[in-house]
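**Student:** I would like to see how this sequence folds:
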Amino acid sequence: MRLAIAALFIVGADLFAAAADPAIEARITRIENGLLPAARIAGRPDEPWTLAARMKHYGVPGVSIAVINDGHLEWARGYGLARAGDAASVTADTLFQAASLSKSVTAVAALSLVEAGQLDLDADVNTRLTSWKILAAPIAAGAPVTLRQLLSHTAGLMVHGFAGYAPDSPRPTLLQILNGTSPANSKPIRLDQKPGAKWRYSGGGYCVVQQLLLDVTKIDFPTLLRERVLVPAGMTASTFAQPLPAPLVAHAAAGHRADGSRVEGDAHAYPELAAAGLWTTPTDLAAFLLSLQHALAGQPAPLSRASVETMLDVPIPGSDMGLGIGVRGTGEKLLLSHSGANEGFRCIYVAYPRTGRGAVIMTNSDEAGPLFPEILRALAREYAWPDYLVAEKTAAPLDPVAFDAYRGIYQREETRLAFFRKDDRFYVQAVDEERQEIFPSSDREFFRLDSPRTYAFQRNADGDVTHVIRREGSAQIFQRVR
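**Tutor:** This is a model prediction of the structure:
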């Protein structure tokens, strides 16, 4: 069930008077009315969507966007509702949970301590941990865990991410989280791969970083991060305090589930601060990204140029992960990015530090993931980014009658897909979702314009259609049931 969003599309207040510039306002209008699908049919014009329509389509109550251009924050704006069920609109000042974007900020704090000589990127962190130790494991074969590995998700530690804690739930200490003991709702953080051998995302590794920073500095984490990163980067609205301090609650968005309901207590608390604990705005995260750009240009910033270059090193080739930040491309096409997902919140940032461009998008819904690429494609077109482009595809000729062999219901676990045609056009529809038009790339393979998903029908030895393979990164096989 999708969230019913008011027909009146609420646009929050602009943060900057500069957004009143007619040229910038025209840009914003084009973006708001220019969300784009993943692909277009060659020879056909684009059929863009409005941001309001896509928010309603996905059931996303609120969106906040900040855009970096020419090395400065060009505009920031909020859309929709901060909390379903009341009239509070999202503005550029509305606070959101940054989820895993917190890791990028944590990495800068850790590297600032490396610069200060208090930490070593490549030393055994167990030599500096005093309150807790990473347990030895046979698979480690004596290899130490280092800060570089922890920040780049190559330490071999368990626990991908965290569910947080509802306001009426007991909250564990950091040590209870590390040990996986009650009331922690996650597993113990242990080695199950050889350190440095391969990349695997680990929020658990960032809990170890959190403990390391506490043991080394003897400063509580929110204070340390405020002193080391938030204040120097100009992130004046941000905090790692969990739960959110009472005076800030009125300025915060509530998280929302897929059915449109608000998360218990409006937001879960995340004592896993280094991994997921930041409350912030797109404007503040844009300031953070600009601080990295300033460092790379040799300008004053929380980190030196050398430290940011180290941050952008990718220890495991092909992982596209530096120290707390996603890294792709080179030169002017160097792209920094990270996405985040807490209960009821989704967010993403992208930045081209060599050319001073980028954006931050924050939302208050579990359902916002597919909305991000649509917004990013609109931004990419408007600002001439080298990525997030609309792919051009060619539809193969297919007799509509031939499609009838594929019509039917296909099932994988609890998910059912219906394939049908109407007015000689072909469609797929999942349960409780809108139908989506599909286009033939061959006599048995089909693609969508709104997403990268493809569908390939399979026949048995007798020529009967028995399965369809849905691909979007990985392959999922659905069996025909009628």
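**Student:** okay, CA-based contacts and neighbour counts for the rest of this
**Tutor:** OK.
**Student:** right, and residue 204 touches residue 157 too?
**Tutor:** Yes: in this structure, residue 204 is within contact of residue 157 by C-alpha atoms under 8 Å, at 6.7 Å.
**Student:** intersection of neighbour lists for the two?
**Tutor:** Common contacts of residue 204 and residue 157 (C-alpha atoms under 8 Å, 6 or more residues apart in numbering): residue 189.
**Student:** Second input sequence below; structure requested for side-by-side comparison:
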Amino acid sequence: MAYDVRRAAVRLYPHAAQEPSRVRSPRARRTARNVHRFQGMSVLRSLLALAALLGLALLGFTQAAFSRAGFAQPVNVCLAPLPTTFGTPAKPLTGYSDRSLEPFDRVMTRLLERYQIPGASLAVSKDGRLLLARGYGWADVEAKEPVHPDSLFRIGSLTKPITAVTVLHLGEQLVRQGRFPNLETFLQARVYELLALEPKGGQLGDPRIADITVRDLLQHSAGWNRNVAGDPMFRPTLTYVARSLGMGEAMPVQPLIEYMFSRKLSFTPGTFSAYSNLGYAVLGQLIERLSAQSYAAYLQKMLGQMGIHHITVGHTRLQDRLPGEVRYYDFPNAPLVPSVLDGSMVPRPYGEFYLEAQAANGGLVASAPELVKFVAVLEGHRPEASPISPEARKIMLERPPLPQYKGSKVYYALGWSVRPEKNGLMWSHDGALAGTRTLLLRLPDDTVIAAFFNSRPWNDWSFIADLKNSLLNAAQQVTRWPGYDCF
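**Tutor:** You can find the predicted model right below:
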């Protein structure tokens, strides 16, 4: 009887068939541990335990019934109902939502099917309230581990807005300590003087490097243009830099920056904006220099004060992935590449780049709900204190006085792509690595959407445009936003 009860429980929670120690998601691991306890139980205790699991399922069905009937939903709305499936072949759908938010489910399930992506996560908030947290498809295809709402994903360049806020937070801290008279003075400070790094060969390769300011780094106007001189954070430029230094490609970020300080700039700082991973890597070093802490330590302390505890620096190798982190997949038939670590042939997500050196420009992992909460707390919609003042937040989103942005519909501010709309500002950022695609949207009506995927399609530009437009359309289709809050 105990075996039959356990088998019934496994039918409800398929991931519970695995040994708990082999399940990576903390949420799934707890369920597996509880189901394995059915072994050896008495008949009565087994039935009681199964009743508890069925009770959780009933709560999920009850929530849906309340929603359809138009009644106020019970306080337990945030308890996820039983996983369901979508697509062909069937893939798991986990987490919680509301009937009024079904347009978001339709978008995500369609995209996974159309672009052959194993798994994804989506979180949606309104006015600082978390309303949807979903997992779609597989976190690990081989292990049949579903994506859960709190699964961790590499977020790529979505790291940059977090680094930008961290820099502003540090700047205001330094102002309070009397090291700068005000935040604007900090933003205009010359980075080369603050860092005290020695360029390779002992001399700046371009005297204009000494004029780069903190603001220039934040708004990509420091003078580096990857379309002209390549991106030293990635191959093939990374390979060239490593050979020039006599180092492996898995090098720390400091010698790479020192090398780039010995090279020519592509344009005069403060006159043009060109997207730069290197600039944000320099900001990571600046945080370490001025705070006397590692980037990760300073960031986690700031995030902890925001009630966020699982955004952290990721790792390059598959065997080093974090508990609860998804597995990353290249697009079908993608080639293997030599690993930056040891030269062995590996899938691109696990060796084409050295993630540890990209902590400040693209190396963080996060869950979708926590990234949505990051924006909610940042804007002052949560009980936790915002990491920056309203004045700093205003500066963060201002249009830079660069010629290319005069009259433009979109501009890159301090860490965010900003689009003025009739009813306010839409700010956003996306991220991409081999095996990763992410998008964060903050709409003028205080809707925040975070979508993460564990593969990057070969037709990436088509995919990201489809994703963004479809999520915006889904938000417009919502006629009634639920009143609950699952943060």
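**Student:** how about the helix ranked longest in structure 2, which residues of structure 1 does it hit?
**Tutor:** Ranked by residue count and defined by DSSP state H, the top helix of structure 2 is helix 43-69. Alignment note (TM-score structural alignment): helix 43-69 of structure 2 is unmatched in structure 1.
**Student:** Which other helices and strands does that helix contact?
**Tutor:** Where contact means 3 or more C-alpha pairs under 8 Å, 6 or more residues apart in numbering; DSSP states H and E, helix 43-69 of structure 2 is packed against helix 2-12.
**Student:** Name the residues of the helix it packs on that are buried.
**Tutor:** For helix 2-12 of structure 2, a neighbour-count test (16 or more other C-alpha atoms under 10 Å) marks 2, 5, 6, 7, 9, 10, 12 as buried.
**Student:** Now do the helix or strand where residue 429 of structure 1 lies: distance to the chain's middle.
**Tutor:** Under the criterion of DSSP states H and E, residue 429 of structure 1 resides in strand 425-430. Taking C-alpha atoms, centre = their mean, to the nearest Å, the mean C-alpha location of strand 425-430 of structure 1 is offset from the chain mean by 28 Å.
**Student:** all helices for the stretch 1-150 of structure 1, in order.
**Tutor:** Assigned helices in the stretch 1-150 of structure 1, in chain order: 22-32, 51-58, 102-115, 147-152 (criterion: DSSP state H, counting those that start in this stretch).
**Student:** between these, which one is nearest to residue 72 of structure 1?
**Tutor:** Residue 72 of structure 1 lies closest to helix 22-32 among the helices of the stretch 1-150 of structure 1, at 13.3 Å (C-alpha to C-alpha).
**Student:** which residues touch the closest one?
**Tutor:** Counting by C-alpha under 8 Å, 6+ apart, 18, 19, 50, 51, 52, 74, 75, 375, 378, 379, 382 sit against helix 22-32 of structure 1.
**Student:** count of neighbours near residue 87 of structure 1?
**Tutor:** Close neighbours of residue 87 of structure 1, defined as other C-alpha atoms under 10 Å, add up to 11.
**Student:** That should have said residue 175 of structure 1, apologies.
**Tutor:** A count of nearby residues for residue 175 of structure 1, using other C-alpha under 10 Å, gives 16.
**Student:** Kindly report the same for residue 228 of structure 1.
**Tutor:** Using other C-alpha under 10 Å, the number of residues around residue 228 of structure 1 comes to 21.
**Student:** Could you measure from the residue lying closest to it once chain neighbours are set aside over to residue 430 of structure 1?
**Tutor:** Distances taken as C-alpha to C-alpha, 6 or more residues apart in numbering put residue 109 closest to residue 228 of structure 1, at 5.6 Å, once the chain neighbours are dropped. Using C-alpha to C-alpha, to the nearest Å, residue 109 of structure 1 is found at 44 Å from residue 430 of structure 1.
**Student:** what does residue 363 of structure 1 align to in structure 2?
**Tutor:** Matched by TM-score structural alignment, residue 363 of structure 1 corresponds to residue 453 in structure 2.
**Student:** In space, what's closest to its match - neighbours in sequence excluded?
**Tutor:** residue 120 (4.3 Å).
**Student:** My guess is that neighbour contacts residue 136. True?
**Tutor:** Yes: shown here, residue 120 of structure 2 and residue 136 form a contact pair, counting by C-alpha under 8 Å, at 5.1 Å.
**Student:** residues touching residue 253 of structure 2, list them.
**Tutor:** Residue 253 of structure 2 makes contacts with 281, 357, 358, as judged by C-alpha under 8 Å, 6+ apart.
**Student:** and the first one, what pairs with it in structure 1?
**Tutor:** Meaning residue 281 of structure 2. Taking TM-score structural alignment, residue 281 of structure 2 has residue 207 as its aligned residue in structure 1.
**Student:** just residue 291 of structure 2 next, same as before
**Tutor:** When structure 1 is aligned by TM-score structural alignment, residue 291 of structure 2 is paired with residue 217.
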